[in-house]
Every structure is written in C-alpha cells, then in structure tokens.
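K.L.:
Build me a model from this:
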Amino acid sequence: MIRKELTAALRDSFGKGPMRRLRAAGRTPAIAYGHGKEAMPLQFETKELFQELVDLQGRNAVLTLKIDDGSERNVIVKELQSDPVRDFLFHADFQEIDLDKPAVFSVPLRFTGKAKGVEFGGIQTIENTAIQLKGLPLDIPDDCEVNVRPLAIGDKITAGQLAVPESVTLVSDPDDVCISIVAP
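P.N.:
The predicted model follows:
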C-alpha cells in the first residue's frame, strides 16, 4: 500500500461564508474522523492536496496527516467533493485507521498480456475488476497482477486462483470469476 505525508492546519471557522473565503484564499476545508475520537476540522493548501490526491486516484493509500498542532493521524481518503465542470475540490473527508489492526480493502486487478484464446478468435470478458483482501493496511498490495497469456477459449481465472501475499487473506468468494475467454 502506498504511504504519503500531507501537512494540514486546524480549522476554526465554519459555515458557508467562511468556507467560501477559505476556498478563495486557495485552501480546502476537510475533516478527519474515526476510532472514537472527536472529528478534527482541517484545512489544506488546495494545490498541494489536489496534486497528492490526483497521484493516488483509485488506489489504496495511507496518508499521514502532519497537523500544525504537532499531532499526526494515519488516515485513508473516504470521500472527495468536487465540482465536475471546473475540476475544483470543495471538501475532503478522511477516516482514521489503525495501522496495527486488520481491515478489508478493495484491491484493483491489473490484467497483463494477451490471451491465447483471443488470438484464436475468442472474446475476453472481464467480470471483476477488483477483489476484497483483509490484512494490516501496510501489507495490502497496490494491485493484483493477473497474467492472462495462457488462457485458451473456455478458460477462466477465479479470485481463488490469484496470487495474494501470505500476510493477507482473500475476502471475496474464491469462486468469483475475474476474467474468462469465451467462444465467439
């Protein structure tokens, strides 16, 4: 799993007007919550936050928030609110996680190669693009590589056939088909 650090400042203003002024000043409001702690209102430099989140888009990542009061929180991105037209970030929600407790994560599948069956006229059908794995957050892989080259027409790869690290367990049904090559 990817690990990055971000700097944040505590936020003491709330409401529509103060948030508009905050955004106009190049800052993005956010909140960090979880583990029975009180929610912590934060603010980030919009440019820095946007660049970091674009790099992490669609991937599992643990962010270490270094807050200006001297504290740190390990979080994952829970939700981003943005304007789809202007590509502008309105708000970010971060959920705190414990690096020493197992959790379930969705891990994307990365298909590599061209199946033999496709070269002979078969049709490649991707049925699952991610699997669920349980383990310590830092043990979860960024993705799970699936080599499809040896697949002939009529062959399939199920979730149970995928190679996952020993330190994590498969939560998805082992019989779930991830990819198959079907006759035309």
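
K.L.:
From now on I want contacts and neighbour counts done on CA atoms only, so please keep to that.
P.N.:
Fine.

K.L.:
SS state for D55?
P.N.:
What DSSP: H, G, I helix; E, B strand; the rest coil gives for D55 is helix.

K.L.:
Near it, how many other residues are there?
P.N.:
Number of residues near D55 (other Cα atoms under 10 Å) recorded here: 9.

K.L.:
Walking through this structure, point out its helices one by one.
P.N.:
Along the chain, counting by DSSP state H, helices occupy 16-24, 46-56, 116-119.

K.L.:
Sequence B follows; please return its structure for comparison with A:
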Amino acid sequence: MVRIHPRPFFIWRNIMEKIVFIAEIREGVGKEVARKLRFQGYIPGILYGSDIKPIPIKLDRKLNGKILKNILAHNVVAEIKLKKNEEEEIFSVVLKEIQRDPIKDEIIHVDFYKLSVDKPVIMSVPVLLKGKSKGEEKGGILEQELREIKVEGILKEIPETIEVNIENLDFGHAILVKDIKLPPSVKIIEDPEKVVVTVLKPKEEKVEEEKVEEVVEEPKVITHEKVEERRREKEEKKE
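P.N.:
Coordinates of the predicted model:
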C-alpha cells in the first residue's frame, strides 16, 4: 500500500473555549427516580473517577441542554461546577457518554469521568476527515479504519480532535497512525502501522455475455420423385 501525501494532512485542535456544566447532587437512583427528574426538567447523570466514588448528579436542562446538544463527539474535556447545599466544587472531567431517547432524540443521561489535571491520562481522540479524496472523485470507496486514536498525556495538551486532510488520497494510498503528528508531550499509544484511512478501487461489475444462438434454416432438398410429381400436376392442369 502506497503512502503519498505532498501536503500536510493532519491538524490537532485544542479546546478554544472552556465548557462548563452546572450540576447538583441528586438523591436516589434508579429508573423511577430518573423518570421523575426528567419530568421536572433535569437530566440525570453520574460523575465517577479513579480516585472518587460514583456521585449521582442532575443537570438543569435549561442551563445545560444547549451545550450538550452542540457537542458532536464524546470524550470532550470540560468542567463541572457541582453544587451541594450552599457549597460548590469544581471538577475537571471528560464527557464520556451522552444517552438519547431513540424516538424523541432527547438527552436522557450523561456520564462524566473525573480527570487529574497534572497527571498523564489516557484518552481516545476522535479523528475527523477533511476534504474529498482524489480516489473518491474517480469513483473510489473511502474506508475509515480508525475513528478514534488513543493517546496519553497531560490533560491540557491533549487535542479535542485530530483532523486528517484526505484530499491527496488516491487508489491504494493510505494514512497510517505513524503519519499523525501531535504535540511532543502527547504520545500515541496505537500500533503505528494501523491504517487510519484509505481509498479502495470500485468493484468491477462482471457482465456475463449472453450467448446468442443463431438459428440457421437448413435448405430444402427437392428429390427426383418430387420433381416428377410437380410435372404431372402441371400436365393435368393443361388438359
């Protein structure tokens, strides 16, 4: 497989604007409690981490719904201002999962993972493809093998997304994990030979040629007896 990329094909994007969620500790767990919270205008959630016990939380849909709706990828780094009575505690977190109602498409639950700001963490960063490849322009099929790349580093150095420019990809070309360049402090912990994206040639359709059998009529054979019979018929008509 060939790798040819005259232009830069990767861009890392750090978070330009801090995302902050406002949450409260909720009392009780279970489906019935969650259903009542949703009816009251809250989104149930959970905050957990390696150094804390899971904390059931609730987010006011009016305060947080718009932010959640505009987040397209998971593993988004953010802050949670967690209120309990009159106290407020701030956590650095990763938004691990957003659950939606399959019919109404409403957010029904969120999971947050607490991070340590000054310690290395392992995260999966979404891969976003930019542009249209040369191979696709010719009818090829784009195959994205990796949609996330696992990395390790200090939280503030880890990019939010990795954008990969695919405009120069032609048939048989590929971008591998080792082609992705990130800040020196961030380490990619994937097989460097893994294919991130490639372009396949379109499958050739085999058209079976129908065999057309020619029907050849055999010439009629006129025998001597037939000739004599026709001669007699003509003579009888004359008489």
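
K.L.:
ok, back up a step: which of the helices of structure 1 sits most buried?
P.N.:
A comparison of the helices of structure 1 by mean neighbour count, using mean count of other Cα atoms under 10 Å, puts helix 116-119 on top with a mean of 17.

K.L.:
ok now the longest strand along structure 1, how far from the chain's centre?
P.N.:
Using DSSP state E, we find that the single longest strand of structure 1 is strand 72-83. Its chain's C-alpha centre and that of strand 72-83 of structure 1 lie 10 Å apart, by Cα atoms, centre = their mean, to the nearest Å.

K.L.:
separation between R147 of structure 2 and T161 of structure 2?
P.N.:
Using Cα to Cα, to the nearest Å, one gets 11 Å for the distance from R147 of structure 2 to T161 of structure 2.

K.L.:
Just want to know which of the two has more residues nearby.
P.N.:
Each of R147 of structure 2 and T161 has its neighbours counted (other Cα under 10 Å); T161 has more, 21 against 14.

K.L.:
Can you tell me the residue that sits opposite the more buried one in structure 1?
P.N.:
Matched by TM-score structural alignment, T161 of structure 2 corresponds to D143 in structure 1.

K.L.:
My read is that that match contacts V107, right?
P.N.:
Yes: look at D143 of structure 1 against V107 with Cα atoms under 8 Å: they come within range, at 5.5 Å.

K.L.:
ok, back up a step: make JSON lines out of the helices of structure 1 and add distance to K78 of structure 1.
P.N.:
Shown next, in JSON lines, are those (distance: least, Cα to Cα, whole Å):
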{"stretch": "helix 16-24", "distance to K78 of structure 1": "20"}
{"stretch": "helix 46-56", "distance to K78 of structure 1": "12"}
{"stretch": "helix 116-119", "distance to K78 of structure 1": "38"}
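
K.L.:
quick revisit: name the helices or strands packed onto the longest strand of structure 1?
P.N.:
Under the contact definition 3 or more Cα pairs under 8 Å, 6 or more residues apart in numbering; DSSP states H and E, strand 72-83 of structure 1 sits against strand 61-67, strand 88-96.
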